[in-house]
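[1] For reference, the sequence and a predicted model appear below.
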Amino acid sequence: MPVLVEVVPAARACRYFVTYAAIGLPFRLIGPIEGEQALNRNTFIRAWFDDGERLIGFDKLVHADVELSHRYFYDEDGALLSALVTMAGEAPVRVTLPEIGAE
């Protein structure tokens, strides 16, 4: 499965989800599923978390192609600093505070 943006090196755990809620950043992932279940779905989210269980990135896969990719960057206190957002066929866009808005 291709990845639009490389995984953040701090990733410690990869988990799978059915979908997400797109209200502010970082997105809230919904409906955790096991890896085997993801293989039986046309659309799913593959997400990475750091040691503090913060979401540091995800890929939305549709028919095995990455359609949307987010990578999140936090400060030492855990506050979101910026996000790198990539949609299939488009150049990555970095969103920084205060553009991020409410979390």
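    Perfect, I can see it now.
[2] Please count neighbours and contacts with C-alpha atoms only from this point.
    Will do.
[3] what about the helices in the chain?
    Ranges of helices within the chain are 35-38, based on DSSP state H.
[4] Just give me the residue right at the centre of it.
    Ranked by distance to the mean C-alpha position of the chain (C-alpha atoms, centre = their mean), the top residue is residue 58 at 2.1 Å.
[5] how near is the residue lying closest to that one once chain neighbours are set aside to residue 62?
    Nearest residue to residue 58, sequence neighbours excluded (C-alpha to C-alpha, 6 or more residues apart in numbering): residue 47, at 4.1 Å. Noted for residue 47: a distance of 14 Å to residue 62, by C-alpha to C-alpha, to the nearest Å.
[6] got another, please set it beside the one above:
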Amino acid sequence: MNTSIENCKCRYFTSYSGVKLPLKLVNQLTDMVPENRNTYFRAYFDPEEQLILCQKLVYGEIELQHRYTYYSNHMLSQAEITDADGEVTVLSFTETGESLAD
């Protein structure tokens, strides 16, 4: 299930917790755009409140990006992670949440 960000809510956070995907964003910022912060996370949630795109911004530049797709049962299907160097890692999961190693 792939969702375009045009239909999504954008929210901002200061950090995340844990290591499991999708990231669990914490400390939501109440400002519409966190103009006075050097580092923050911009997140897009679909109409069902699933995180589909998460970007870590440092001094206005995207340093890290996670793009998620989900099965119809809301389990994570795929995570596409782009690091600061532009390297992309794709992780795939079963409908029960198990990692599919390459």
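    Received it, and whenever you're ready, just let me know what you need. What you see is a predicted model; the values in this text were computed from it and never measured.
[7] And the TM-score between them?
    Taking TM-score structural alignment, normalised by the length of the second structure as the basis, the two superposed chains have a TM-score of 0.82; 92 aligned residues with a C-alpha RMSD of 1.6 Å.
[8] returning to that earlier point: with neighbour numbers in mind, choose between residue 47 and residue 62 of the first structure.
    residue 47 (22 against 14; other C-alpha atoms under 10 Å).
[9] What's the match for that one in the second structure?
    The equivalent of residue 47 of the first structure in the second structure is residue 43 (alignment by TM-score structural alignment).
[10] does its match really touch residue 53, like I thought?
    Yes. Using C-alpha atoms under 8 Å, residue 43 of the second structure is in contact with residue 53, at 5.7 Å.
[11] which residues do these two both contact?
    The contact sets of residue 43 of the second structure and residue 53 do not overlap (C-alpha atoms under 8 Å, 6 or more residues apart in numbering).
[12] in the first structure, which spans are strands?
    13-21, 28-33, 43-49, 55-62, 65-74, 80-87, 93-96 (DSSP state E).
[13] what span of the second structure lines up against the fifth one?
    The reference is to strand 65-74 of the first structure. Under the criterion TM-score structural alignment, strand 65-74 of the first structure matches residues 61-70.
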